[in-house]
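Asks: my questions concern the predicted model and sequence given below.
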Amino acid sequence: MATTRVSLARQQLSDTGLTAAYSPATTDGHAVENNGKVILHVKNDSDTDVNVTIRSGYAVNGLKLADRIVTVAAHTAVFIGPLDTSIYNQTDGLAGQVAIDYSAVDGVTIAALLMP
């Protein structure tokens, strides 16, 4: 049975400031609309490192580019992006979106930030 990814809303950055809202990581993963100006902010408040996988949507002649795996150490946060549309946007049922997976979800939150 295929999993259903949870849609992650983009939040517009601006020179007036943004108090980002964070969503908990989910075992089914997230999907976020991507125009090439999306940056992910992942916070890991757990006691163990977590791998965040940004699925590659890029394929040529049946060869797929490897997924990007970013390790977020325990009790740290990282920014990932901006996410290139030609590499990370999916071409299947998630066309125009980036697919995000997590090796663990406890204590992990994420925000999708959209650059102007």
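Replies: That came in fine, so what should we check first?

Asks: alpha carbons only for contacts and neighbour counts from here, please
Replies: Will do.

Asks: what sits against the residue sitting nearest the centre point of the chain?
Replies: Centroid-nearest residue in the chain: Ile100, 4.3 Å away (criterion: CA atoms, centre = their mean). Under the criterion of CA atoms under 8 Å, 6 or more residues apart in numbering, the neighbours of Ile100 are Gly29, His30, Ala31, Val52, Thr53, Ile54, Arg55.

Asks: this is the other structure I want to compare:
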Amino acid sequence: MARTDLTTVAEASMSGVDLTAGFTPAIADGHAVADNGRMLLVAKNTDASAKNLLFDIPILIEGQTVTDRSVTIPATTGLMMIGPFKPIYRQANGKFHIDYSAVTGVSVKLISLPAG
């Protein structure tokens, strides 16, 4: 799978973050996010059917794989904020992966919480 890096659009602040702009369309190969432990993902769905975002958990517990995390984005006007992401979602390269059950009508926006 050839993932595309998703970059931070804004940092949360007391001035606020515009949640209506700056979205990136979902892609079939999924996205990768460089994780600093303070990332929030805003996902919206304008399609007539609900969609799932899947977050890979690359760890083993007693030799067994862990079920990936799935978050459902409701149909038509679905808007969800997800995160921050715990270290269990990080791949060996420090990024977490986002996969989509389908991409029609789905777009995402990455916001970083301020340090400290």
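Replies: Arrived safely. This is a predicted model, so every value here is computed, not measured.

Asks: got a TM-score for the two of them?
Replies: Overlay of the two chains. TM-score (TM-score structural alignment, normalised by the length of the first structure): 0.87; 110 aligned residues with a CA RMSD of 1.3 Å.

Asks: looking at the contacts of Ile100 of the first structure, which are in helices?
Replies: Judged by DSSP state H, the contacts of Ile100 of the first structure include no members of helices.

Asks: just put these in TSV and tack on distance to Gly107 of the first structure and neighbour count.
Replies: Shown next, in TSV, are the contacts of Ile100 of the first structure (distance: CA to CA, whole Å; neighbours: other CA atoms under 10 Å):
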residue	distance to Gly107 of the first structure	neighbour count
Gly29	15	20
His30	16	23
Ala31	19	23
Val52	13	22
Thr53	17	17
Ile54	19	23
Arg55	22	19
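
Asks: which two from those end up farthest apart in space?
Replies: Ala31 and Val52 (12.8 Å; CA to CA).

Asks: residues touching the counterpart of Ala50 of the second structure in the first structure, list them.
Replies: Taking TM-score structural alignment, the alignment pairs Ala50 of the second structure with Asp49 from the first structure. Contact analysis of Asp49 of the first structure by CA under 8 Å, 6+ apart lists Thr71, Val72, Ala73, Ala74.

Asks: which one of these is nearest Asp84 of the first structure?
Replies: Nearest to Asp84 of the first structure among the contacts of Asp49 of the first structure, with distances taken as CA to CA, is Thr71, at 19.3 Å.

Asks: grab the nearest non-local neighbour of the closest one.
Replies: Asn51 (4.4 Å; CA to CA, 6 or more residues apart in numbering).

Asks: now swap in Ser14 of the first structure and tell me
Replies: Pro116 (6.8 Å).

Asks: quick check: that neighbour vs Ser7 of the first structure, distance?
Replies: 21 Å (CA to CA, to the nearest Å).
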